[in-house]
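1. sequence-free structure coming up:
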């Protein structure tokens, strides 16, 4: 089985390639810089196609030619999540590829309304456009937050580690809610498991949900303290209504 991994030189792409090659699958890579590929980490790949831009159609056509499946592991930017994602999908569709794993790792798209969370708007738009215009049924994965983002400004509570002690801000009862998260190596292994499943091989697509763990902000804070010895301050900033008002009045 020959699998194209678009974005193979990224954090997830590298792990996906390693998981695939370790199981005897052939892997082709698509990316902008061949020199960033470390085959000691990914395993030996079949070939690498260099794409100058996300809209490099000749490169996309070359990359999808003859492959059995496509995994989109582009960097999570608004342009790549929608425009780049859709161009890759159309190239695969034209080449007759019926197995397409979408760049959807995160929270369940069917539980988020368009406009509710800006980052997911592009993913929702991609999912809806493909559903309305193609017979190919992509695979979508829900894994929560990537573990390497948990203790940073984009993690739950927006961790601030610039002061003497880390600070986590939360609104409402956010300190009690479980945050679903997954480690990147787990995500890569699950992706290849799903790729090789009977339903996906039959072109049925589908939505798959899994996670490495689920923790509250208080549990994250306790883990940080246990590992680093630093006390974490949990700061309650107000109600959910206060947060909503803050979002609507924030400069754009």
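-> Arrived safely. Because the structure is a prediction, the values reported are computed rather than measured.
2. make it CA atoms for all contacts and neighbour counts henceforth
-> Will do.
3. just checking, residue 61 is part of a helix?
-> Yes. Under DSSP: H, G, I helix; E, B strand; the rest coil, residue 61 sits within a helix.
4. which residues does the nearest residue to it once chain neighbours are set aside contact?
-> Closest residue in space to residue 61, ignoring its immediate chain neighbours: residue 91 at 5.8 Å, by C-alpha to C-alpha, 6 or more residues apart in numbering. Contact analysis of residue 91 by C-alpha atoms under 8 Å, 6 or more residues apart in numbering lists 57, 60, 61, 64.
5. quick one: the third one from residue 92, how far?
-> For residue 61, the distance to residue 92 equals 8 Å [C-alpha to C-alpha, to the nearest Å].
6. can you check the second one too?
-> If you measure residue 60 against residue 92 using C-alpha to C-alpha, the figure is 8 Å.
7. and here's the other structure:
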């Protein structure tokens, strides 16, 4: 019997990658939910194993119709707190009402279970949703944690790679661990979790964990250049800077949000490893930092995220 898997937010980056990974398996049916199915690629809409449902994130009737009869629902939303909290609660309530056995929350980056509300504010919705999901009786929560996504790390968002001067930049000493998983690797892990009907609770799945200094060595080995290395400051200086920028203009979110992510990614508080659940899914090969470099040319690094 085919496994029926629903993906809410299927037209987004992770949603598409997850659908592609799932559709490699001939015993899997994919049902997508989104506001505008016309944004879905032809390879998805033309696949007889995939169907699309249209609706808003808070459309209770449409959501109930979407989840009905599914074995698991995955939320691939990415957006503001209303979408990430209220949108997920609507999905969870529908799963509970329709007796969908499992719900995969939109988590992935960093181990937010080790954070207090307000510390890393973009992860607050995940804390709220996990608490809400834990209270349900018919649907089991699934929380997949993968460290940071590799793909945006070398984009202008984080400022850690300057192609004009061939400079790699880092906060801290350079010995801090960088835990990372590529988007495609995260999609493959998620697909494996969805297909394993016994998989529930918190699952820590990781592509690689290396120090910045080790990653710089891989960078030089793959690209055949010796990048300049520059320290942006200590972790304490990063902490002070992100709060100094946020305090006078909290509405200017993109001026400081990625500094907060960098701080809690590097300081050890949100580490996913070293104890991982990778061995549970032996068919998924972890993609290392060096593997990631080998599949992206030097010119493609800054655009790896946007080109997904």
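-> Thanks, I have the structure now. Model, not experiment: these values are computed from the prediction.
8. circling back: who's more crowded, residue 61 and residue 92 of the first structure?
-> Just comparing residue 61 of the first structure and residue 92: by other C-alpha atoms under 10 Å the higher neighbour count belongs to residue 92, 26 against 17.
9. Can you find the partner of that one in the second structure?
-> By TM-score structural alignment, residue 92 of the first structure lines up with residue 95 in the second structure.
10. That match touches residue 89, doesn't it?
-> No. Counting by C-alpha atoms under 8 Å, residue 95 of the second structure stays clear of residue 89, with 9.7 Å between them.
11. wait, what's in contact with residue 84 of the second structure?
-> Residues in contact with residue 84 of the second structure (C-alpha under 8 Å, 6+ apart) are 77, 78, 106, 125, 126.
12. Can you classify it by secondary structure?
-> Classified using three-state DSSP, residue 84 of the second structure is helix.
13. Counterpart of it over in the first structure?
-> Using TM-score structural alignment, the equivalent of residue 84 of the second structure in the first structure is residue 81.
14. One more: residue 70 of the second structure?
-> Superposed on the first structure with TM-score structural alignment, residue 70 of the second structure falls opposite residue 67.
15. Can you give me the neighbour number for its match?
-> So residue 67 of the first structure, with other C-alpha under 10 Å, has 20 neighbours.
16. Identify the residue nearest the geometric centre of the first structure.
-> The centre of the first structure sits closest to residue 105, judged by C-alpha atoms, centre = their mean, with a distance of 3.5 Å.
17. element containing that one, please.
-> Counting by DSSP states H and E, no helix or strand carries residue 105 of the first structure.
18. unless I'm mixing things up, it is touching residue 143, no?
-> Yes. When contacts are counted by C-alpha under 8 Å, residue 105 of the first structure is listed as touching residue 143 (5.7 Å).
19. tell me which residues in whichever strand or helix holds residue 90 of the first structure are buried?
-> Using DSSP H and E, residue 90 of the first structure sits in helix 85-94. For helix 85-94 of the first structure, the neighbour count (16 or more other C-alpha atoms under 10 Å) marks 85, 86, 87, 88, 89, 90, 91, 92, 93 as buried.
20. Please identify the residue in the second structure that aligns with residue 130 of the first structure.
-> Using TM-score structural alignment, the equivalent of residue 130 of the first structure in the second structure is residue 133.
21. That match and residue 91 touch, don't they?
-> No. Using C-alpha under 8 Å, residue 133 of the second structure makes no contact with residue 91, being 10.4 Å away.
22. The first structure: helices as residue ranges?
-> For the first structure, helices defined by DSSP state H occupy the ranges 11-21, 39-42, 57-64, 78-79, 85-94, 118-133, 184-195, 198-201, 217-228, 240-249.
23. TSV for the ones you listed, including distance to residue 159 of the first structure?
-> Converted to TSV, those look like this (distance: least, C-alpha to C-alpha, whole Å):
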stretch	distance to residue 159 of the first structure
helix 11-21	21
helix 39-42	30
helix 57-64	38
helix 78-79	23
helix 85-94	30
helix 118-133	19
helix 184-195	20
helix 198-201	38
helix 217-228	10
helix 240-249	17
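24. looking at these, which is buried most?
-> Neighbour counts (mean count of other C-alpha atoms under 10 Å) averaged over each of those peak at helix 11-21, with a mean of 23.
25. what stretch of the second structure does that one fall on?
-> Taking TM-score structural alignment, helix 11-21 of the first structure hits residues 13-23 over in the second structure.
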